[in-house]
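Enquirer: Just need the structure, nothing else, for what follows:
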Amino acid sequence: MNTYKPNEFAEMIGVSVKTLQRWDNDGKLKAFRSPSDRRYYTHNQYVEYMGKLVADKDSRKTIIYTRVSTNNQKDDLKNQVKFLQDYANAKGIIVDEIFEDVGSGLNYNRKKWNKLLEDCMLGLVKTVIVAHRDRFIRFGYEWFERFLKSNGVEIIVVNNEVLSPQEEMVQDLINIIHVFSCKIYGLRKYKKKIEEDEEIAKGLQDRD
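Expert: Predicted coordinates:
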């Protein structure tokens, strides 16, 4: 069972640690205690708390999702955020939360991206806004778009090509080639080992 420290749980549900402490003391959301008397919370508590929030469908959130590949692109991340905030304001869309990720579009273990998908499955999200589909996921976008729609989530892709640098795609392709090169090299070593073993086995048989 997943457990979370108070600061982690507070960030997940969008409140402060002090609020959690107050809720614990008031009995509104009781924390569990470890043998060393440290507070912690469970994933079941997270699901239960979020489930109460979505009882009213109007409480579902509109989220801006932004991503860059490396920490050196923090300026690009800020540009994405500003561009999408301006877009939302021009369309009269109220943004509830902004998710900022650093990681390759090929990486399915991005912290904020996984949190976003989990919130969508819990029914907490109404709309997701991204600058370009590559910012959401490099490959397989159509599948994830259907996944979001099946959970009642609309995804708005503004398709700003300037905010989807081509050098990132080149780097991702290089990473793919590297992975397959390693696999091919591994297969060659495996094949060579088999051939060596066969030669040894054949030599033993000839001696017999």
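Enquirer: use CA for all of it now, contacts and neighbours both
Expert: Fine.
Enquirer: P165: how many residues sit nearby?
Expert: Neighbour count for P165, taken as other CA atoms under 10 Å: 13.
Enquirer: Please report how far it lies from Y108.
Expert: Separation of P165 from Y108 (CA to CA, to the nearest Å): 20 Å.
Enquirer: next up, for comparison:
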Amino acid sequence: MKLVTATKAKQIASVSRVTLYRWRKMGLVKEYKTPTGKIRYDESEICKMSGMMEEKIALYVRVSSNKQKFDAQRQMERLKIWCNDKNLVPSHEFIEIASGLNPKRKILNKILDMVNDGKITKLVVEHKDRLTRFGFEFLERYCNERGCEIIIIDKSEIKEDIVKDLIDIIICFSSKLYGKRTSKNKALKFVTEDMKKYD
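Expert: Prediction:
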């Protein structure tokens, strides 16, 4: 039996420190300690796990309304082209129609469950705000700690969705002040007047 360091084990299996830790906790690989307390791994076990590992790539597309369904299809096509250029083969494709501010999105929550179960190792999206408008760092940490990498292929943002999310925020707060009937009109008026300043 040949023992290797954690660094060498990660290199052999091409995995992160978090994934190696998960393997150990799940009993998939054993750890051995040297007389000085250093952790080592059986190289043959690591090689075996490396052979069992395969990328489970999910593509996620989100648009804010039904009117943007065509844009959702174009988003998905761009993700597929990007994966093809990188020699990646997607195993899952998801399209969701919902606000980026909605924390109860069924498809996104399904994806997070799959990440937790180890069924997704890479999550590819076109823009960061396709996943969430706020708190992306928490979502990224959640995925990374479970062996899933979030890949953002375009760092820019979509102006139309920023406006839509801004309207949703204003409606939420103004409804508490003016009531649900007038809140939407007030929000639209506010955003329209404010956007004119930047045109």
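Enquirer: Secondary structure element holding the residue nearest the centre of structure 2?
Expert: Computing the C-alpha centroid of structure 2 and ranking residues by CA atoms, centre = their mean puts I150 first, at 4.5 Å. Element membership for I150 of structure 2, per DSSP states H and E: strand 149-152.
Enquirer: what range in structure 1 does that strand sit on?
Expert: On structure 1, the counterpart of strand 149-152 of structure 2 by TM-score structural alignment is residues 154-157.
Enquirer: quick one: buried residues of the matching stretch?
Expert: 154-155 (16 or more other CA atoms under 10 Å).
Enquirer: And stretch 186-200 of structure 1, by the same measure?
Expert: Applying a neighbour-count criterion of 16+ other CA under 10 Å, one finds nothing buried in stretch 186-200 of structure 1.
Enquirer: And the longest helix seen in structure 2 against structure 1, how far off on average?
Expert: When structure 2 is parsed with DSSP state H, its longest helix is helix 159-178. Here helix 159-178 of structure 2, set against structure 1 after superposition, deviates by a mean of 1.5 Å using mean CA distance after the TM-score superposition for structure 1.
Enquirer: Check the offset of that helix from the chain's centre.
Expert: 24 Å (CA atoms, centre = their mean, to the nearest Å).
Enquirer: what's next to it, contact-wise?
Expert: Helix 159-178 of structure 2 is contacted by residues 64, 99-101, 181-184, 186-188, 191 when judged by CA atoms under 8 Å, 6 or more residues apart in numbering.
Enquirer: Take the residues you listed and keep only those in helices.
Expert: Using DSSP H, the subset of these located in helices is 181-184, 186-188, 191.
Enquirer: Could you look up the SS state of I98 of structure 1?
Expert: On the three-state scheme (DSSP: H, G, I helix; E, B strand; the rest coil), I98 of structure 1 is labelled strand.
Enquirer: OK, contacts around it?
Expert: Counting by CA under 8 Å, 6+ apart, I98 of structure 1 has contacts 63-66, 81.
Enquirer: Just the buried ones from the residues you listed?
Expert: Buried subset of these (neighbour count, 16+ other CA under 10 Å): 63-66, 81.
Enquirer: No more questions from me, cheers.
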